[in-house]
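A.B. asks: I need the structure of the sequence given here:
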Amino acid sequence: MLLPRTRQALQASLAVWLVLTAGGAFAQTKPRPSCTEAASDACYTAFRPRIDGGWLHYYSSLRPGVDTARPTTALIAIHGHPRDANRTFNAATRALQAAGTQEPSLIVAPVFQVAEPGAARCQTKGVPGPQADDLLWTCASWMAGGGAFSSFAALDALVTELRQRWPSLQTVTIAGFSAGAQLVQRYIGFAAPPQPGAPRVRYVVASPGSWLYFDAARPVATTQAACPRQNRWKYSTEKLPDTLGRNAEEARQAYAAADVHYLVGALDTGDAPGTHYPSLDRSCAANAQGPYRLERALAYAAADNQQRLAANQPTREVTVVPSCAHDVACVFTSPAARSALLP
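C.D. replies: Here you go, the predicted structure:
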């Protein structure tokens, strides 16, 4: 099912890209993506974040080195715990089609690969498994910047890759759903600083199971003795891994300066069908943030915006998506989420 991705194949693809861009102009194309379903082999590609490292695969609505569209916006959609990048990609492309935008846009959905046998606990049918030279994480490590090659560094590299492949990009939105939102919300404070001439980067945090707090206040009162992990990474900033490259204050400032939008399904509460309650983090550190995803999202956004008002900063928009529980296909394709995902 995989596209050939040998060094020779990728070099040939790059050669085509160089020929197409050498003249400094691209043929005009319709804004509709060339790949709209993750089932197509043509939508699955890869790159090396580092020369001495492994490969990171991603679904892409435009084929690197083949399509000549000049997208001005990109949406990087991050999968949830089942690593359902195919469903996430399909939801994002449907959102783009429903928006009917006339500007060329790029949709990308990376896959954080997990080696067998651990992958059996977090895999989705239809998503190709890892190959021998892929970057690897565990089912949990990629959500919080872990891995031999940090998932935060992988996102940094992906943004750079897209900028190099499509220099027309002006805005990149990084949107995560569920566990992918855990990754995105934590990544914001540790993302590489913007480079001169780089696209504007935005973030959408959609229905995470837990949040990174930058202080000790929580919606549900508890004590350090009763729940010592609530102030530690990944729930707060004590005991930050050295690999993240920033201290707590630097991360807080980076988060405060970022362009962030919060999304959550209106029905993503309780233990009813569709809420995926069995997969919800119910540790004491997570429960201190609220009982369910909707309550946790609203409490975090309220606390964040209260601090921003006190600091004379503009508040961040919170969108509660009607009629959606915990389903990326519902949340991402909802008209209510459109302005957040596709500005």
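
A.B. asks: can we go C-alpha only for contacts and neighbour counts from here?
C.D. replies: Will do.

A.B. asks: now the helices: where do they sit in the stretch 101-250 of the chain?
C.D. replies: Using DSSP state H, counting those that start in this stretch, the helices of the stretch 101-250 of the chain run over 151-165, 179-187, 248-257.

A.B. asks: could these go into a markdown table alongside distance to V111 and mean neighbour count?
C.D. replies: As requested, these are arranged in a markdown table below (distance: least, CA to CA, whole Å; neighbours: other CA atoms under 10 Å):
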| stretch | distance to V111 | mean neighbour count |
| --- | --- | --- |
| helix 151-165 | 11 | 19 |
| helix 179-187 | 11 | 27 |
| helix 248-257 | 25 | 16 |
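
A.B. asks: want to throw those helices into JSON lines with distance to Q113?
C.D. replies: Below are the helices of the stretch 101-250 of the chain laid out as JSON lines (distance: least, CA to CA, whole Å):
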{"stretch": "helix 151-165", "distance to Q113": "11"}
{"stretch": "helix 179-187", "distance to Q113": "13"}
{"stretch": "helix 248-257", "distance to Q113": "26"}
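
A.B. asks: second chain to compare with the first, below:
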Amino acid sequence: MRNDPASRVGRRWVRRLLVVAFALVAAVLVGMGAALVVPRLSEHAAAPRPPDLAPAAEPAAPHPGPRATAECTVPEENDDEDSEDSDDDRRSESAERRCIGELPLGAKRSLRYYSSYPLSGNPEVTQAIVVVHGAGRNARSSFTGMTQEVAGQRASDRTLVLAPSFQTKEDDPAGNEARWTDEAWKEGGDATKPAGVSSFDAMDKIFDQLADKSRFPKLNRITLAGHSAGGQFAQRYAAVGQAPDRLNGVAVNYVVANPSTYLYLNPERPDLTDAAGKRFAVPKTSCTDYDAYKYGLRDRDRYAGGEDPAQIIRRYTTARVTYLSGEQDVESEELDTDCQAMLQGANRFVRSELYLNYMKTFFPSAPHNRAVVPGIGHDRADMFASEQGVQALFGGPNPNGAPIR
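C.D. replies: Predicted coordinates:
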């Protein structure tokens, strides 16, 4: 190879020309990439998405078009007594207020509720989960728990979560807020104020607004879920609730988790001497009102009493219902032990099993199923976070219309 001065100069010029060429090619490629990326960035910048309530285990799948974002989040409750007047607490209270709505019920009374989107409407919401609190009437906790489950499913952008608050006088409701007795709200009884308004009337209003296509044009599914006393509410509403009958283009599912008792549709009850739990007969009992509402269809209250029993049976046996049962929910704490309840079984787990057997016996075509949650007792959060709970809430019972199992 030549190494004279002229050759060295020539090689230097060749290297310089190659550097310039590579630089020009890189500049062209960068420019083409920017042209592709910038429109995508500007598309998402128009509707930024805040972080979900719970961290996801992996990135969300791509979602075409603009994304809806939840209007509000409720922070975890702060147990630090020294932080009551802190800026963080004030911001938390402000964020929580954005989640609280008031549903007018007449006579200048209203029902308080928590909701992740306003009931005035949202064009991107496709499903709603209405979750009913338990006997402690902690709607806030029910709301935060369910919004976390929705976030874990990466569904916050299309799912409205709503938790009504059925208050009693012990909750010290505001002067304009409706209130019930401790038992009435669970079974659709009338409020003490305003008179003549059932807790099921309130749920009817919620369903009507969710199914209003001028408010929620894409919403096609409502799930009513409840645990314990909330499960009692959901199961009775599935039978006597009237709004679902008039909804068009909206499917309704019910998730009934660990209720203390069930509404039976005829006078037969489980033969508790049958170890298999599959025999049913009219019981020989001194409990003369065992078949009265809320345990049976006799002596129904104002809301439920306006219909023929055949209509109630038709509605319930065509409703899509999942019974969630905690395998360890066998304790007697807060269990209904009245004679009407004890004819349904010894504890919540047994009552759930016997009730499904009852439905199989008398109404085998009903689209109902039962899912046992292994190792879980009477715990709302664990029940809904379980594999079985997630399937019931987001997969839906019997999606192909399969009969009871």
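
A.B. asks: how close are the two chains, by TM-score?
C.D. replies: In this superposition the chains share a TM-score of 0.79, using TM-score structural alignment, normalised by the length of the first structure; 295 aligned residues with a CA RMSD of 2.3 Å.

A.B. asks: which one of the helices of the stretch 101-250 of the first structure lies closest to L298 of the first structure?
C.D. replies: helix 179-187 (14.4 Å; CA to CA).

A.B. asks: what is the corresponding segment of the second structure for the closest one?
C.D. replies: Counting by TM-score structural alignment, helix 179-187 of the first structure pairs with residues 229-237 of the second structure.

A.B. asks: residues in contact with that stretch?
C.D. replies: 131-135, 185-188, 200, 224-226, 254-263, 294 (CA atoms under 8 Å, 6 or more residues apart in numbering).

A.B. asks: what ranges does the stretch 201-350 of the second structure have for its strands?
C.D. replies: Along the stretch 201-350 of the second structure, counting by DSSP state E, counting those that start in this stretch, strands occupy 221-227, 251-257, 269-270, 280-281, 320-326.

A.B. asks: could the ones you listed be laid out in TSV, adding mean neighbour count?
C.D. replies: Below are these laid out as TSV (neighbours: other CA atoms under 10 Å):
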stretch	mean neighbour count
strand 221-227	25
strand 251-257	25
strand 269-270	21
strand 280-281	14
strand 320-326	27
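
A.B. asks: S332 of the second structure is nearest to which of these?
C.D. replies: Comparing the strands of the stretch 201-350 of the second structure under CA to CA, the one sitting nearest is strand 320-326, at 13.7 Å.

A.B. asks: what span of the first structure lines up against that closest one?
C.D. replies: Here strand 320-326 of the second structure aligns to the first structure at residues 259-265, judged by TM-score structural alignment.

A.B. asks: out of everything not next to it in sequence, what's closest to N305 of the first structure?
C.D. replies: T315 (5.1 Å; CA to CA, 6 or more residues apart in numbering).

A.B. asks: double-check that the one you found belongs to a strand.
C.D. replies: No. Using DSSP: H, G, I helix; E, B strand; the rest coil, the assignment for T315 of the first structure is coil, not a strand.

A.B. asks: for it, what are its contacts?
C.D. replies: Residues in contact with T315 of the first structure (CA under 8 Å, 6+ apart) are N305, R308, L309.

A.B. asks: can you find the partner of A385 of the second structure in the first structure?
C.D. replies: Counting by TM-score structural alignment, A385 of the second structure lines up with T333 in the first structure.

A.B. asks: that'll do, ta.
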